[in-house]
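> Quick one: sequence and predicted model below, then my questions.
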Amino acid sequence: MSNPIGQQSEVIMHFTIKLSDGSAADSTKVNGKPAKFRMGDGSLTENFEKCLLGLTPGEQKSFVLEPKDAFGEPNPDNIYHVDRAKFADEVPEEGAVMLFEQPNGAEIPGIIRAVAGDSVTVDFNHPLAGQTLTFEVEVLEVNP
């Protein structure tokens, strides 16, 4: 008998995240490497995990998550104006994603939204914030 996904299960699955226009924003199938994680470890949002509870190996499911249930709405407080001098000789291009080091040494991705004079606008919101997303999952393995 196969195990259903529970609160603490380790799960191996393929997933595809699609935007409302049907294009794929992310997919584990691109490089044929399924995602492996433990439920509750923070790698998925709580709402995404709720959709997975009870699924069993071999099961495929598709569900739509509104922004509040996926990556949230964009937060204006996560948009910063950075002095262009901090980029050394590299002038960032609009739309580029760059890693920025936080005071604790961790790196966080930011999207360059605008470059104007000596100011660079960097958006640290999740790139999929504010979007209604369709998640397609194929559960491969569940370990209790």
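Received, thanks. Residues are numbered from 1 along each chain as shown.
> Only C-alpha atoms from now on, for both contacts and neighbour counts.
Noted.
> dump the residue contacts of residue 65.
Taking C-alpha atoms under 8 Å, 6 or more residues apart in numbering, we find residue 65 in contact with 48, 132-135.
> ok, now residue 111?
Counting by C-alpha under 8 Å, 6+ apart, residue 111 has contacts 94-98, 122-124, 127.
> From those, which land in strands?
Among the contacts of residue 111, the members found in strands (DSSP state E) are 97-98, 122-123.
> Farthest pair within the residues you listed?
Using C-alpha to C-alpha, those span at most 10.2 Å, a distance reached by 98 and 123.
> try it against this one:
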Amino acid sequence: MQIEKNAVVAIDYTLRDTEGEVLDASPEGQPLQYLHGAGNIIPGLENALEGKTAGEDVDVSIPPEEAYGERDDRLQQDVPKSMFEGVDNVEAGMRFQAQTQSGTQVVTVAAVSGDNVTVDANHPLAGQTLNFKVKVSDVREASAEELEHGHVHDGDSDGEAAE
């Protein structure tokens, strides 16, 4: 079966940045499973996998606009350290959930200076070209329940990686 809209796809993958550093990988023997065409993985990877079959290898370089977008400096802002109530030591690199007008958003602490904290709501991989090495391990038809819910239901994958 070819990868097409509404197929359940299982992939083993390694994600590297442009310098070759491994950023993420599927655990050995635990392929990532996703519902193709449901927006569960980044668009560039989904497009590169379209039409492939089980057993195929795919090496693809995905530009930021087909991954997590370009970095947007407007998504950085300075907030008072007092907003981090209950956190004894706020440090760069820490991630928090923030309530915004658009709902819950994950922010990363970019810098701490005195009583000011710079937070960044860009995705950590925004602005980066992503290099995937993928092995398609399985392709099958989705169940009616999977189609209704928009994700895989067999419990083999949490669906979080490579999104």
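Cool, the structure landed. All figures in this text were calculated on a predicted structure; none of them were measured in a lab.
> Residue 99 of the second structure matches what in the first structure?
Here residue 99 of the second structure is matched to residue 102 in the first structure, going by TM-score structural alignment.
> burial count for that match?
Look at residue 102 of the first structure: counted by other C-alpha atoms under 10 Å, it has 9 neighbours.
> Excluding chain neighbours, give the residue nearest to it in space.
residue 108 (7.1 Å; C-alpha to C-alpha, 6 or more residues apart in numbering).
> The one you found: what secondary structure?
For residue 108 of the first structure, the assignment made with DSSP: H, G, I helix; E, B strand; the rest coil gives strand.
> Is it in contact with residue 100, as I believe?
Yes - judged on C-alpha atoms under 8 Å, residue 108 of the first structure makes contact with residue 100 at a distance of 5.3 Å.
> the more surrounded of these two?
Using other C-alpha under 10 Å as the criterion, residue 108 of the first structure and residue 100 rank with residue 100 on top: 14 against 11.
> Can you verify that one is assigned to a strand?
Yes - membership of residue 100 of the first structure in a strand is supported by three-state DSSP.
> Report the contact partners of it.
Taking C-alpha under 8 Å, 6+ apart as the test, what residue 100 of the first structure contacts is 107-110.
> ok, those residues in the second structure: which stay?
Checked against the second structure using both residues aligned by TM-score structural alignment, their matches' C-alpha atoms under 8 Å, the contacts of residue 100 of the first structure keep these contacts: 107-110.
> Nearest to residue 27 of the first structure among those?
Closest to residue 27 of the first structure, out of all of those and judged by C-alpha to C-alpha, is residue 109, at 18.9 Å.
> okay, now the nearest residue to the closest one once chain neighbours are set aside: neighbour count?
Closest residue in space to residue 109 of the first structure, ignoring its immediate chain neighbours: residue 99 at 4.4 Å, by C-alpha to C-alpha, 6+ apart. Per other C-alpha under 10 Å, the neighbour tally for residue 99 of the first structure reads 12.
> Kindly provide the distance from residue 99 of the first structure to residue 82 of the first structure.
Note on residue 99 of the first structure: its distance to residue 82 of the first structure, by C-alpha to C-alpha, to the nearest Å, is 13 Å.
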